[in-house]
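Q: okay, predicted coordinates and the sequence, questions at the end:
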Amino acid sequence: MEGEKVVTMKQYSNEEVDDDGRIKRTGNVLTATTHVITVVVGAGVLALAWAIAQLGWIAGIAVMIMFSSISIYTYNLIADCYRYPDPVNGKRNYTYMQAVHAYLGGKMYLLCGFIQYGKLAGLTVGYTITSSISMVAIKKLICFHKNGHGAYCKFSNNPYIIGFGIVQILLSQIPNFHKLTLLSTVAAITSFGYAFIGSGLSLAVVISGNGEPTSWFGVKVGSELSREDKVWKILTALGNIALACTYSTVVYDIMDTLKSYPSESKQMKKANVIGIITMTVLFLSCASLGYAAFGDHTPGNILTGFGFYEPFWLVALGNVCIIIHMVGAFQVLAQPLFRIIEMGVNMKWSRSTFITKEYPNRIGSLTFNINLFRLTWRTIYVVMITVMAMAMPFFNEFLSLLGAFGFWPLVIFFPIQMHISQKQINKFSLKWCVLQFLSFVCFMISASAGIGAIHGISKNIKKYKLFRYKQ
């Protein structure tokens, strides 16, 4: 796939190509910052108010700032590893996995691939769950609007999960990532839409004087919450925050758009700082306003947990934005997974017509190709994701599990190990010990958050009958 972008010197002059023979990149700090902000603003932002409610003002704000500060440092390490072995003049690494392979070898490369693509697959499950919750929320809004806030308005998520799955089966036949530009752009715009709607509605509650009491230390232990459950919810909250800070899977895709002077690493470092600071301000605003509005009763998702009923149309619009974003985001995450599988299969069975042959089709003015293997395997993948989403449609716990699964290895461990290899830092030197200590602390946080998420999912699965969950 990478070969598709390579050009020959016969087609372009030396002034029109970069050092790797590809058409000159034109990106800069501003465009990279925009990409960073677009990627990190997702449905997870709506869970941050719940997370800060579990941790309280002191720990909640401190944890968000801590995660953001660590992320700036480690993403800058990742930026330095875009080229190998020299950060300025070395050979480009077009993907995160390539960088891991260059600096850490084949075994780490395989481990990175398993984690990276496993997380992408997990996120497609999470996005399917999120979209169905928003669809049900719109139906519940209509029910409450007609029958009053005390009416019985519970509906199964399953029809909406299946409907989302059918849409994704159709969209999954888009042949590759490069054809997703329009879909991705619309998804990015709507992500800001629902983030600002959620924050704005929370601010309106606070300004009107109807906000709920809050605490420096989060939800209080008492008759409604045991000390044990408090601990489990704190761990889940840590995972929610960790997920919100992650964009490592696309950082090299962003860097590969940057012009070569000044160096890509210098530009990306500036973009990391500006992007993560902007992200942190947005996250703190959304989380703090949500907690100030709802206090101990802050819902897991401030737009679907029915802290807001009115204005009816604005809450519904926020949920429509979530659904549109999830439709596009599913494909943005699934296409790299589709590509890696199909590349491997094509290399293994290059003579199979079932795998390689394209059948041209035309409907009116629309022309497209159908590949039988692509049609079959992508359909099976989406069906499997749909079934998994129907089996455990639990928003916060699933987000926490994904955050815990990806944060330590992708944001902490691999960047630190690549930095040690690149700078040839001596084992047991002071800097080596400090870096390993940072990695160990973050590992313990990720492991604890993962255990909390698994506990929450298992508890919910015992409480609800599989495939019969109603929201």
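A: Nice, thanks for sending it over.
Q: all contacts plus neighbour counts: C-alpha atoms, from now on.
A: OK.
Q: so which residues of the stretch 1-150 of the chain form helices?
A: Assigned by DSSP state H, counting those that start in this stretch, the helices in the stretch 1-150 of the chain fall at 29-40, 48-80, 96-104, 106-147.
Q: and the closest residue to Leu171 other than its chain neighbours, how far from Leu337?
A: Leaving aside its chain neighbours, Leu171 sits nearest to Gln331 (7.4 Å; criterion: CA to CA, 6 or more residues apart in numbering). Distance of Gln331 to Leu337, given as CA to CA, to the nearest Å: 10 Å.
Q: which one of these two has more residues nearby?
A: Gln331 (22 against 16; other CA atoms under 10 Å).
Q: which SSE is the residue nearest to Leu171 in?
A: Using DSSP states H and E, Gln331 sits within helix 312-348.
Q: compute the inter-axis angle for that helix and helix 29-40.
A: On the basis of axes from the mean of the first three to the mean of the last three CA atoms, to 10 degrees, helix 312-348 is oriented at 100 degrees to helix 29-40.
Q: and helix 312-348, what other elements does it pack with?
A: In this structure, helix 312-348 makes packing contacts with helix 106-147, helix 158-171, helix 181-207, helix 353-356, judged by 3 or more CA pairs under 8 Å, 6 or more residues apart in numbering; DSSP states H and E.
Q: take a look at this one as well, against the first:
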Amino acid sequence: MTNMDAEKGFVSGTISGYAASSSTEKTWLVFQALGNIAFAYSFSMILIEIQDTLKSPPSENKTMKKASLLGIAVTTSYYMSVGCIGYAALGNDAPGDLLTGFGFHNPYWLIDIGNICIAVHLIGAYQVFCQPLFAFIEAWAVQKWPKSEVINHDYRIPLPFSKTFKLNLFKLLWRAAFVVFTTIVAMLLPFFNDIVGLLGALGFWPLTVYYPISMHISQTGLKKWTRKWVALQALNMGCLLISFVAALGSVAGIVIDLKKYAPFQMG
């Protein structure tokens, strides 16, 4: 796709996409892009948790199937529109983060509203995505140290005009430490496309492909080497390959960016 920028008066896009300095860099960027696409399926890690909270009838699997189809359709439409519009407007200079990568900040109010919406969205999403990890670690700690006062004792704090609040020191300290750790890592590695690609690569195959396929084969008692079994395993291995090359591309991108990056500095 090419784009004639009416304001600048020259073509800012190319038919072959981003002009890399070498074929190797181009390959890494293609692999990284696969990881960015795979990141769209990151909801898979909380899909079972959400399904477990649904009431029936109708059956949970039917409700989640409709919700997944609708959610994926909306997400795909949104991602495609943002990608196409961004490339149409900026060509090869289109940044990974459209709100912060333009190089200008006008109109301020529009950029600020967009960033506020993203902050609200990510704060809620962070809480939802962390709950399974919190529950796993806390259950493991209770089982590991059943007599620990710090881990097992809840302090009741009375609140005005509300019910008594239960405070657990272990939950408070461990969750706060986890948030601080992830925040520091995010500040040390502010490479938007690279990190998104890596997270997408790590979560795509095991949670979106392998786990559902294994559950389906086990539940239906599908026999080995049948046509359907072979097709599912081919899909499984193909998606594993995609995750592998996407992870390679993202790690390569992080390594390249680290060579010219100074932590905690604007630039």
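A: Thanks, I have it. Predicted model, so just to flag it, every value in this text is computed and none were measured.
Q: thinking again about what came up before, can I get the helices and strands packed on helix 312-348 of structure 1 in TSV with mean neighbour count and distance to Ala62 of structure 1?
A: Below are those laid out as TSV (neighbours: other CA atoms under 10 Å; distance: least, CA to CA, whole Å):
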stretch	mean neighbour count	distance to Ala62 of structure 1
helix 106-147	20	26
helix 158-171	18	36
helix 181-207	19	20
helix 353-356	15	52
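Q: got these as CSV, with distance to Val221 of structure 1 columns?
A: Output for these, formatted as CSV (distance: least, CA to CA, whole Å):
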stretch, distance to Val221 of structure 1
helix 106-147, 28
helix 158-171, 34
helix 181-207, 24
helix 353-356, 58
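Q: which residues sit in contact with Lys270 of structure 1?
A: Lys270 of structure 1 makes contact with Val29, according to CA atoms under 8 Å, 6 or more residues apart in numbering.
Q: map it onto structure 2.
A: Using TM-score structural alignment, the equivalent of Lys270 of structure 1 in structure 2 is Lys66.
Q: same check, this time on Ile323 of structure 1
A: With TM-score structural alignment defining the correspondence, Ile323 of structure 1 maps onto Ala119 in structure 2.
Q: tally of neighbours for its match?
A: 12.
Q: swap in the one 4 residues further on?
A: As a burial measure, the neighbour count of Ile123 of structure 2 was computed by other CA under 10 Å and equals 10.
Q: then Val345 of structure 1?
A: 15.
Q: what sits closest to it if chain neighbours are left out?
A: Spatial nearest neighbour of Val345 of structure 1, chain neighbours left out: Ile355 (7.6 Å); criterion: CA to CA, 6+ apart.
Q: what residues are up against the equivalent of that neighbour over in structure 2?
A: When structure 2 is aligned by TM-score structural alignment, the residue opposite Ile355 of structure 1 is Ile151. By CA under 8 Å, 6+ apart, the contact list for Ile151 of structure 2 reads 141-142, 145, 168-171.
Q: list buried residues within these.
A: Buried members of the contacts of Ile151 of structure 2, scored by 16 or more other CA atoms under 10 Å, are 168-171.
Q: how about those residues in JSON lines, adding secondary structure and distance to Ser250 of structure 2?
A: Listed next are those as JSON lines, based on DSSP: H, G, I helix; E, B strand; the rest coil; distance: CA to CA, whole Å:
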{"residue": "Asn168", "secondary structure": "strand", "distance to Ser250 of structure 2": "38"}
{"residue": "Leu169", "secondary structure": "helix", "distance to Ser250 of structure 2": "38"}
{"residue": "Phe170", "secondary structure": "helix", "distance to Ser250 of structure 2": "35"}
{"residue": "Lys171", "secondary structure": "helix", "distance to Ser250 of structure 2": "33"}
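Q: thank you, goodbye.
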